[in-house]
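[1] Build me a model from this:
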Amino acid sequence: MSDISSNNSIDLPAELPRVFVQEKILKDAPAPLNDSGVFGWLLRNLFQNVWQTTASIVTIFFLGWLFWQIAEFAILNAVWVGDDREACSVEIGRSLGACWAFVGDRLGYFIYGAYPVEERWRVNVFFFLGAVVLGHVLWLNAPFKRLGLLAAFVLFPVVAFVLLNGWPALGLSEVTTDRWGGLMVTLVVAGVGIVAALPIGIILALGRRSKLPVVRLFSIALIELPRGVPLITVLFLANTMLPLFLPADVNPDKLVRALVGITFFAAAYLAEIVRGGLQAIPLGQYEASQALGLGYWRTMAFVVLPQAIKVAVPNIVSINIGLFKDTSLLLIVGIFDFLSAIETARIDPQWAAPTVSATGYAFAAMVYFVFCFGMSRYGSFTEKHLSRGHNN
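    Down below sits the predicted model:
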């Protein structure tokens, strides 16, 4: 053993080298500029290669030019104060910009239409109550949620009708719908259509999936007929043919006819969207509900429909946005909505200036964008809120 150990011995140096150990903790070094900060974001997203750099530079220059043109027209060369077209006439040595004086002078007409000036406070109260009720309904975690829904869908429509139409017994003079107009009509029609179309669409979607032939065929007819014709045709049919299905002594208001047409037009599209959501629900959900002893309606109300509507939220929001914009077609049947009020005001000889029409349409675009973008953002927020359980 001694011989073996002596032959396999390793000669170690007399003194081992010293190892340096850092005793002081160093601070974290910043990430390279190529990976962090604004410079890193630009490199990753805009200037990653030659083609992306070229496209980014061209796009930046185009957006800069477009922004400058809009700013020059809407702000720098705009006319903000004036009483008639003379304020927005061409001046030598200055480019002609937007005539915001026209918007300021006709703003009341854009909002209220021909509604009596002394009674416009009723419309203002309607706007305020509508904003309060809508805010409570859209607040997902609001307290007293059931009470708020009851107020929104039962109490508020009655109060709104009394305020806008009037009730002489309460001291509110009657204002017929032919004097309604402007943004008020747009909000009324869009609000009623959005609120009423979804439940009707759900019923039609369930009816189309029914095993009863009569119910299924009737639902298919109510879905396919509005989807097969333009909205203008639906409005004409509602305006001319709806009274034919009612008793002779019943003659609904033309605004009511338009509401019926727009509601069923939107409900037809929503029915197919909801039906797509229903088809996306696995069969196991139905089987589990049956195993728990739930009937058809309870299964739909508490298990299937909540999941189906969650799947269909983006498409439902898109239909609602389209419905809000489609209110501009009400002029076809003689109802003056927001865009119709601008169209009527811009041809007034008092404001016959070169940029009045462009200014009116620009103002309409801004108003429509605010409402539609707001609905889009809330739809995205709701979609993210409902999908939290799936984001692991």
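[2] When you work out contacts or count neighbours from here on, use the C-alpha atoms and nothing else.
    OK.
[3] my read: Tyr112 touches Gly182, true?
    Yes - taking Cα atoms under 8 Å as the definition, Tyr112 is a contact partner of Gly182 at 5.2 Å.
[4] can you give me the helices for the stretch 251-392 of the chain?
    254-279, 283-291, 296-299, 305-326, 338-346, 356-386 (DSSP state H, counting those that start in this stretch).
[5] Spit out the contact partners of the residue lying closest to Ser318 once chain neighbours are set aside.
    Using Cα to Cα, 6 or more residues apart in numbering and skipping the chain neighbours, the partner closest in space to Ser318 is Ser376 (7.7 Å). Applying Cα atoms under 8 Å, 6 or more residues apart in numbering to Ser376 gives the contacts 317-318, 321.
[6] and Ser376, how far is that from Glu383?
    For Ser376, the distance to Glu383 equals 11 Å [Cα to Cα, to the nearest Å].
[7] Now render the contacts of Ser376 as a markdown table, adding distance to Lys27 and neighbour count.
    Output for the contacts of Ser376, formatted as a markdown table (distance: Cα to Cα, whole Å; neighbours: other Cα atoms under 10 Å):
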| residue | distance to Lys27 | neighbour count |
| --- | --- | --- |
| Val317 | 49 | 20 |
| Ser318 | 51 | 15 |
| Ile321 | 52 | 20 |
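[8] Which member of the residues you listed is positioned nearest Pro282?
    Taking Cα to Cα as the measure, Pro282 lies nearest Val317 of the contacts of Ser376, at 23.7 Å.
[9] Nearest residue to that closest one in space, please, no chain neighbours.
    Distances taken as Cα to Cα, 6+ apart put Gly379 closest to Val317, at 6.0 Å, once the chain neighbours are dropped.
[10] Next, the second sequence, to be compared with the first:
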Amino acid sequence: MSDTSNTVAFVRTETIPQMPPPAAETGAIKWMRENLFASIPNAILTLVSAYVIYSILAGVLPWIFNGVWNAQTLAECREILDGTSGACFAVLTERWPQLVFGLSYPASEYWRPSLAFVLLFFAAAPVMFFDLPRKMLIITLFYPFITYWLLWGGTVLIPILAFAGFVAGYLVYQRFVAGSFAAGFFGGVIAAMIVWYIGGFLIPDGANQNAMLRPVASRDMGGFMLNMMLGVTCVSLSIPIGIVLALGRQSSMPLIKWICVVFIEFIRGVPLITLLFVASVMLAYFFPPESSVDLFLRVVIMITMFSAAYIAEVIRGGLAALPKGQYEAADSLGLDYAQAMRLIILPQALKISIPGIVNIAVGLFKDTTLVSVISMFDIVGMIRGPILSSTDWNGVYWELLGFAALLFFVTCYGISQYSQWLERRLATDHR
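    Okay, the predicted model is just below:
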């Protein structure tokens, strides 16, 4: 029998250095194995997709990189290319003022819409980002009136009168909203219209002749500027109108409820292009005979009505998603209808409705190109009309339409990214 009394177990005094993981478990190799080649079907789809992408890029990239930027006509572009594949981007450098500002907007006044576009970011920032100082809302308040004066020019008395009407309407709304939300809202609208009607007689007839800014008619506006004007204006107006329609559809007053129901269902059942033809041909008959309502205003009215009906349904879905206890909690706190909606119900409903509202806003912005069918020369109307009809550039399609698509993609993608950021900020998936 062996003696084991002197046997001592060995204990290591230092740890073994940590070994690096296998190469297949780190970096790009791991990502590709897990995402692109996780299984045989995934590997086949990855290879097929890579081949399709390569085939597309092999044809598109040489066409882009061989593009001609300096030429006066399409024929000159083809002479420079000399039979090689390449784009004729010279049409963009030659006609970019028409694509952006339209055909007839005065070239010496391009600074005005450019300044209005820059101010748009300062006006939208305090509304879109909560961390900014609330004092910046003063820019948002005055922006619509400043922009109107910059774009249309003429006498400054018109935007001042418009601002005075809104102030009067707000004061009347604040006075009567405590008793009834409907009374405050409609009272404010009536007060604003009275101020505008009376103020119209106070503006002298020749006020535009001595104006600081040169007057520009709506028919002289076009290009992508017109799309931006219609998109920003109609989205800004349709959201509050959609909220009112959604609340009206849930109202306990039968008359208010059925007016909102009929309006929403009728507008949603009619194509937008039909409403645009109505705005172009028939809407003027609904105004006084002596009034000449601008086509831009008529189009804004119809597009706003169209988008407001869809936004109303999205917000109604957000209202229906709230539990009944939220309404009961507002009642238990002794809040009236306006206070309950402003402080408890609408903040939660709008938070839920963000994806739907943004979806409608993006679709509305793209639908502004339909105004080209009623002879409004937006960017698509400029391409289909004056540019392609000219002998110098007849036959240039991909370059012009690709440029228009790029502008719309950048704008819509920016809206989409802001929507996703706002959803993460408000945590709409955790109520």
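[11] circling back to that earlier point, export the helices of the stretch 251-392 of the first structure as TSV, with columns for distance to Leu231 of the first structure.
    Converted to TSV, the helices of the stretch 251-392 of the first structure look like this (distance: least, Cα to Cα, whole Å):
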stretch	distance to Leu231 of the first structure
helix 254-279	7
helix 283-291	36
helix 296-299	33
helix 305-326	8
helix 338-346	17
helix 356-386	19
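[12] so what corresponds to Arg120 of the first structure in the second structure?
    Using TM-score structural alignment as the criterion, Arg120 of the first structure maps onto Tyr110 of the second structure.
[13] What of Val58 of the first structure?
    Aligned partner of Val58 of the first structure by TM-score structural alignment: Val48.
[14] try Gly193 of the first structure
    Aligned partner of Gly193 of the first structure by TM-score structural alignment: Cys234.
[15] How many residues are close by the residue nearest to its match when sequence neighbours are not counted?
    Spatial nearest neighbour of Cys234 of the second structure, excluding adjacent residues (Cα to Cα, 6+ apart): Thr304 at 4.9 Å. By other Cα atoms under 10 Å, 23 other residues sit near Thr304 of the second structure.
[16] Contacts only, for Thr304 of the second structure.
    Taking Cα under 8 Å, 6+ apart, we find Thr304 of the second structure in contact with 234-235, 237-238.
[17] out of those, which are inside strands?
    Among the contacts of Thr304 of the second structure, DSSP state E puts none in strands.
[18] Among the residues you listed, which one sits closest to Leu245 of the second structure?
    Ser238 (10.0 Å).
[19] Pull the contacting residues for that closest one.
    304-305, 307-308, 311.
[20] change it to 6 Å
    304, 308 (Cα atoms under 6 Å, 6 or more residues apart in numbering).
[21] And it, how close does it get to Glu313 of the second structure?
    Counting by Cα to Cα, the gap from Ser238 of the second structure to Glu313 of the second structure is 12 Å.
[22] Arg298 of the second structure maps to what in the first structure?
    In the first structure, Arg298 of the second structure lines up with Arg257, judged by TM-score structural alignment.
[23] can I assume that match is in contact with Thr240?
    No - judged on Cα atoms under 6 Å, Arg257 of the first structure makes no contact with Thr240 at a distance of 8.7 Å.
[24] The two: who's more crowded?
    Legend: neighbour count by other Cα under 10 Å for Arg257 of the first structure and Thr240, higher for Arg257 (22 against 13).
[25] Identify the residue spatially nearest to the alignment partner in the first structure of Asn70 of the second structure, adjacent ones excluded.
    Using TM-score structural alignment, the equivalent of Asn70 of the second structure in the first structure is Val81. Among residues not flanking Val81 of the first structure along the chain, Ala101 sits closest, at 4.9 Å (Cα to Cα, 6+ apart).
[26] okay but that neighbour is in contact with Trp80, surely?
    Yes - Ala101 of the first structure is within contact range of Trp80, at 4.8 Å (criterion: Cα under 6 Å).
[27] who has more neighbours, those two?
    Each of Ala101 of the first structure and Trp80 has its neighbours counted (other Cα under 10 Å); Ala101 has more, 22 against 17.
[28] that's a strand at that one, yeah?
    No - assigned with DSSP: H, G, I helix; E, B strand; the rest coil, Ala101 of the first structure falls outside any strand and is helix.
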